[in-house]
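Q: Quick check, what structure comes out for this input:
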Amino acid sequence: MPLPFGFKLKRTRRYTVSSKSCLVTRIQLLNGEFVEFTLSVESTGQECLEAVAQRLELREITYFSLWYFNKQNQQRWVDLEKVLKKQLDKHGQEPTVYFGVLFYIPSVNQLQQEITRYQYYLQLKKDVLEGKISCSLDQAIRLASLAVQADFGDFNRYDSQDFLQKFALFPIDWIQDERVLEEATQKVALRYQSLRGLPASDAEMLYMQEVEKMEGYGQESYQAKDSTGTDATLGSCLDGIVVKYKNGRPPLLFRWDEINNMTHNRSFFALELTNREESVQYQTEDMETSKYVCRMCLARLKFYKINKSNNLYMNTQNGFYYHSQTSLDRFPMEYGSGGRLRNGSVYSAHSTSSLTNPQHYLQPSPMSSNPSITSDITRPDFVPSHRHSVH
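A: Prediction:
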C-alpha cells in the first residue's frame, strides 16, 4: 500500500544507532554466526568482549579478544581498554567486529571449560583452512577427517563421500589439481569411517593436539626491514619474537625471557634485550604499524610473564614446536567403553583445578586493566545446545 501524501521512508544502514547514546555492534563468532549487541557509544572493547563471553557462556575469557579489518584490509586486534566505536570510526574498514583467539597456549590440555575447547578448536580449524599453519598432505587429510567427525558425528554409509565435496576440507588454494583433490577427499572419507564412535569433543581435542605441534601455530606476523634494510617477517610466537628472512638466512628467535622491554619510535620497533646494551631495531611500514606491533608484542610478553609461574609454560625448555609429520599416528585410535580413549581421558572435563582456582577464569586480560567477565555458570564443562551447529 503506498504511503499517503507521497511520504517516503528513508533507507538507513543496518548498523545505524538507535539513539545518540547507543551503538548496535555486529560481531561474527568463530562458527560463522553473526550476533548483535546494543552498547553505549562509550563502551570499551573489554565491555564488548564480556558481552560476547556472556552470550557464549564462556568463562575462560583470557585467551580471546576482538578484531576488525582496518582501512588497508589488514587484521587488527581491538585495544580492549579504549572505546570501541572510536577505534572502528578511525581505523575500521567496516562496522563488523570478529571474535577469536588472541593468546595461544603451548598445550590445549590446559583449557578447562568445554566451551573454551570448542571455541579454540574452531579457531585452529580456521587457521588451518586459511593457510596460516603449514601442513603436509597427510596431516591435512588427518585433520580434515577429525574435523568432519567433530562437526557431523558418525559416518553414515548412505552419505557416501559426496557430501564431503561441499565443505572446505583443505587450506584455501592449496590443492589446484582436481585429481589430487579427489584422491585426498577419498582418503578423508575412509579415515572418517574409521573414526566411528569417537565423541565430538575427543575428535576436537585430537585435532588441536595435532595442530599445536605444527609450524605457524600461535604466530602472528608483520612485514619489516632489519637494520641492514633486508626484508624480513617479524612475528610473535609462543617462544618469543621470531624474525624470518626470505633470502635463505636462518631465522632469529628472541625468547620472552631475553626481552626486557619493547618500544616504538616513528616507524621503528625496538627490542630491549637483557644480554645486549643496544636495542635491536626493525622498521615497519609506518608509525601506526610500529605502534600496533609494539602493543601486540607487549601484550604477549605480559601474557607469558603472567602465566610463567603456573603450569601453562612448564615444558618449554626446548621450545614449543615439534615438527612431526606423524604425531597423530603415535596416538593409537583405540577406544574403550563409551567411546573414550583407552589410555584415559585426553582431558579432564570436570577438572577440580578449574573450581578451586577461580583466578584462572578471573585474571585480567593482558590487554586490559579491567577484570574479565564472571559468570553464574558453575559447571566448567557447560555447553550450549547449539554447540555443533554447522554454518
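Q: For the rest of this, base every contact and every neighbour count on C-alpha atoms.
A: Noted.
Q: Please give the number of neighbouring residues around residue 311.
A: Applying other CA atoms under 10 Å, we find 10 residues neighbouring residue 311.
Q: give me every residue that touches it.
A: Neighbour list for residue 311: empty [criterion: CA atoms under 8 Å, 6 or more residues apart in numbering].
Q: Report the separation between it and residue 359.
A: To residue 359, residue 311 is 14 Å away according to CA to CA, to the nearest Å.
Q: ok, now residue 306?
A: For residue 306, the distance to residue 359 - CA to CA - is 12 Å.
Q: Equivalent analysis for residue 230, please.
A: Taken as CA to CA, the span from residue 230 to residue 359 is 44 Å.
Q: what do you get for residue 216?
A: 29 Å.
Q: So between those two, which is more surrounded?
A: Between residue 216 and residue 359, residue 216 has the larger neighbour count (other CA under 10 Å), namely 21 against 12.
Q: what secondary structure does that one sit in?
A: coil (DSSP: H, G, I helix; E, B strand; the rest coil).
Q: ok, now residue 116?
A: On the basis of three-state DSSP, residue 116 is classed as helix.
Q: Over to the one 3 residues further on?
A: When classified by three-state DSSP, residue 119 comes out as helix.
Q: State the number of residues packed around it.
A: Count around residue 119 with other CA under 10 Å applied: 21.
Q: Show me where the stretch 51-200 of the chain has its strands.
A: 64-69, 75-77, 97-101 (DSSP state E, counting those that start in this stretch).
Q: Could I get those strands in CSV, plus columns for distance to residue 286 and mean neighbour count?
A: Formatted as CSV, those follow (distance: least, CA to CA, whole Å; neighbours: other CA atoms under 10 Å):
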stretch, distance to residue 286, mean neighbour count
strand 64-69, 17, 22
strand 75-77, 15, 17
strand 97-101, 24, 20
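Q: got those as TSV, with distance to residue 145 columns?
A: Formatted as TSV, those follow (distance: least, CA to CA, whole Å):
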stretch	distance to residue 145
strand 64-69	26
strand 75-77	29
strand 97-101	23
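Q: Ok, which of the ones you listed comes nearest residue 265?
A: Of all those, strand 75-77 sits nearest to residue 265, with 19.5 Å by CA to CA.
Q: helices or strands up against the closest one?
A: If you count contacts as 3 or more CA pairs under 8 Å, 6 or more residues apart in numbering; DSSP states H and E, strand 75-77 packs onto strand 64-69.
Q: at 10 Å instead, please
A: strand 64-69, strand 97-101, helix 287-307 (3 or more CA pairs under 10 Å, 6 or more residues apart in numbering; DSSP states H and E).
Q: how about the helix or strand following the longest one: buried residues?
A: Meaning helix 287-307. Once helix 287-307 ends, the next helix or strand along the chain (criterion: DSSP states H and E) is helix 353-356. Residues of helix 353-356 classed as buried: residue 354 (neighbour count, 16 or more other CA atoms under 10 Å).
Q: One more: stretch 168-188?
A: Those would be 169-171, 181, 184-188, for stretch 168-188 by 16+ other CA under 10 Å.
Q: Output those residues in TSV; the columns should cover distance to residue 277.
A: Converted to TSV, these look like this (distance: CA to CA, whole Å):
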residue	distance to residue 277
169	49
170	47
171	43
181	53
184	53
185	55
186	57
187	55
188	54
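Q: this one next, for a side-by-side:
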Amino acid sequence: MNKYIHVQRAVGYEKSRTEMIRQDILAGRLPCSFVTHALLGSYLVQAEIGDFDSSEHGTTGYLAEFTFAPQQSQQLLDKVRELHKTHKGQTPAEAELHYLENAKKLAMYGVDLHPAKDSEGVDIMLGVCASGLLVYRDKLRINRFAWPKILKISYKRANFYIKIRPGEFETFESTVGFKLSCHRQAKRLWKVCVEHHTFFRLMTPEPPQRQGLLPRLGSKFRYSGRTQYQSRGDEVLEEMLEEDGRGDEVLEEMLEDKEEMAEEMRC
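A: You can find the predicted model right below:
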C-alpha cells in the first residue's frame, strides 16, 4: 500500500474516533470532570484552529463555535483558552493523539452500556468492556465479572444469564441473571458479550459448527473474527478496518437469521 495513502487513512481513522468520543461526552455517556472537559477541549481547539494567537484570541469569543460539555460555562471556556496556550507547536495529528490518550483514561471509556434490572427488580446498567461485564447502580460500579470467570453466556426471552466459575473456596458454579426490556435487547447484549469474550479471552475462535438440514432454535451465534492474539504483528490500522467490515456482514446475517423469527414467535 502507498505510504501516503496509509498515513491519510490513519489520520482519518483517528479523527473519526475523536468525533465518536466527543459525541459520547456531549450526550453524557462518557462522564468527565471539569478539568478533563477543559483539557480535551483544548486539544480539540488546537487540532481545529492551530496555535493560540494572542492578537486573534484575546477573549474566549473565538471558542463560541465549539461545544465541549453538556453544560458549558464561562469558567470552562476560560480554562480551555488557558490550556490552549500551552499546546503551541502541536500539529493537528499530535493534538488528536493527545485527545485520544487522555480520553482513554476515563472510567467509562470503551464501556458499552445496556439498561437492565437485577434479580430484585432494581434498575441497573450493564457495561460490556475489554475486562468483562460491569454492573452499575446510580452511576457507581457495584460489581464486575471478569471474562476468565465467566463460563457461559446465554439469554432466554428478555432474560440474560452468565454462568460463573466457582471461586477458590466454592464448590459449585453459579448463575447470575438480569432482565432486559425485551427479547431483542437481551439478544443484543448477548451478542456483544460473546464478541468481547471471544476476542479478549480466547487465542483461537471456536470452529464453526456443522449445520444439519433443519435449523435449530436457540442462541447459536459464535464470533468468527480474528482474536487479539491473532491480530498481533499485523498492520493495526488495516486489521481494524477489515474487522469492521466483516463485523457488519456478520451482524446483517444474524439480523436476517430465520431463527430470530422463530424465537420471536415463541415469546
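Q: picking that back up, out of the helices and strands packed on strand 75-77 of structure 1, nearest to residue 24 of structure 1?
A: strand 97-101 (11.3 Å).
Q: In structure 2, point out the residues matching the closest one.
A: Across structure 2, nothing matches strand 97-101 of structure 1 (TM-score structural alignment).
Q: Tell me where the stretch 151-267 of structure 2 has strands.
A: Under DSSP E, counting those that start in this stretch, the stretch 151-267 of structure 2 gives strands at 159-164, 174-179.
Q: winner for burial among the ones you listed?
A: Burial of these is given as mean neighbour count (mean count of other CA atoms under 10 Å); strand 159-164 ranks first at a mean of 19.
Q: mean per-residue distance, that one to structure 1?
A: Compared with structure 1 after fitting, strand 159-164 of structure 2 deviates on average by 1.2 Å (mean CA distance after the TM-score superposition for structure 1).
Q: how about residue 124 of structure 1, what's its match in structure 2?
A: By TM-score structural alignment, residue 124 of structure 1 lines up with residue 21.
Q: Does its match touch residue 29 like I think?
A: Yes. Using CA atoms under 10 Å as the test, residue 21 of structure 2 is close enough to residue 29 to be in contact (9.3 Å).
Q: Quick check on those two: which one has the bigger neighbour count.
A: residue 21 (20 against 16).
Q: State the distance from the more buried one to residue 119 of structure 2.
A: Counting by CA to CA - residue 21 of structure 2 and residue 119 of structure 2 are separated by 32 Å.
Q: Where do the helices of structure 2 begin and end?
A: 3-26, 34-49, 74-84, 92-103, 183-201, 228-231, 236-255, 258-266 (DSSP state H).
Q: Please tell me which residues of structure 1 the fourth one aligns onto.
A: Pointing back at helix 92-103 of structure 2 there. So helix 92-103 of structure 2 sits over residues 200-211 in structure 1, by TM-score structural alignment.
Q: in the matching stretch, what counts as buried?
A: 200-211.
Q: Between the residues you listed, which sits nearest residue 84 of structure 1?
A: residue 208 (31.3 Å).
Q: The residue nearest to the closest one when sequence neighbours are not counted: what's it in contact with?
A: Distances taken as CA to CA, 6 or more residues apart in numbering place residue 121 nearest to residue 208 of structure 1, at 6.2 Å, with adjacent residues excluded. If you count contacts by CA atoms under 10 Å, 6 or more residues apart in numbering, residue 121 of structure 1 has them with 30, 101, 108, 115, 127, 147, 150, 201, 203-209, 211.
Q: Could you measure from residue 121 of structure 1 over to residue 198 of structure 1?
A: 16 Å.
Q: next one: residue 306 of structure 1
A: 36 Å.
Q: The two: which has the busier surroundings?
A: Each of residue 306 of structure 1 and residue 198 has its neighbours counted (other CA under 10 Å); residue 198 has more, 22 against 14.
Q: So that one is in contact with residue 154, correct?
A: Yes. Residue 198 of structure 1 is within contact range of residue 154, at 7.7 Å (criterion: CA under 10 Å).
Q: about what we covered before: take the strands of the stretch 151-267 of structure 2 and lay them out in a markdown table including distance to residue 245 of structure 2.
A: Converted to a markdown table, the strands of the stretch 151-267 of structure 2 look like this (distance: least, CA to CA, whole Å):
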| stretch | distance to residue 245 of structure 2 |
| --- | --- |
| strand 159-164 | 28 |
| strand 174-179 | 31 |
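Q: So for residue 187 of structure 2, which of those sits nearest?
A: Between the strands of the stretch 151-267 of structure 2, strand 159-164 lies closest to residue 187 of structure 2; by CA to CA that is 8.0 Å.
Q: So which bit of structure 1 is that closest one matched to?
A: Counting by TM-score structural alignment, strand 159-164 of structure 2 corresponds to residues 268-273.
Q: sorry, back to before: out of the buried residues of stretch 168-188 of structure 1, which is nearest to residue 243 of structure 1?
A: So of the buried residues of stretch 168-188 of structure 1, ranked by how close each gets to residue 243 of structure 1 (CA to CA), first place is residue 171, at 24.4 Å.
Q: Distance of that closest one relative to residue 269 of structure 1?
A: Counting by CA to CA, the gap from residue 171 of structure 1 to residue 269 of structure 1 is 32 Å.
Q: Map residue 34 of structure 1 onto structure 2.
A: Checking TM-score structural alignment: residue 34 of structure 1 goes with nothing.
Q: Report how many residues lie close to the nearest residue to residue 34 of structure 1 once chain neighbours are set aside.
A: Nearest in space to residue 34 of structure 1, with sequence neighbours left out and distances taken as CA to CA, 6+ apart, is residue 28 at 4.4 Å. Residues near residue 28 of structure 1, counting by other CA under 10 Å, number 18.
Q: Then residue 195 of structure 2?
A: 18.
Q: Map it onto structure 1.
A: Match for residue 195 of structure 2 (TM-score structural alignment): residue 299.
Q: That match and residue 366 touch, don't they?
A: Yes. Residue 299 of structure 1 is within contact range of residue 366, at 5.6 Å (criterion: CA under 10 Å).
Q: Any idea which of the strands of the stretch 51-200 of structure 1 gets closest to residue 279 of structure 1?
A: strand 75-77 (25.9 Å).
Q: List the contacts of that closest one.
A: Residues contacting strand 75-77 of structure 1 (CA under 10 Å, 6+ apart): 45, 65-70, 91-92, 97-100, 102, 289, 292-293, 295-296.
Q: what range in structure 2 matches that strand?
A: Using TM-score structural alignment, strand 75-77 of structure 1 finds no match anywhere in structure 2.
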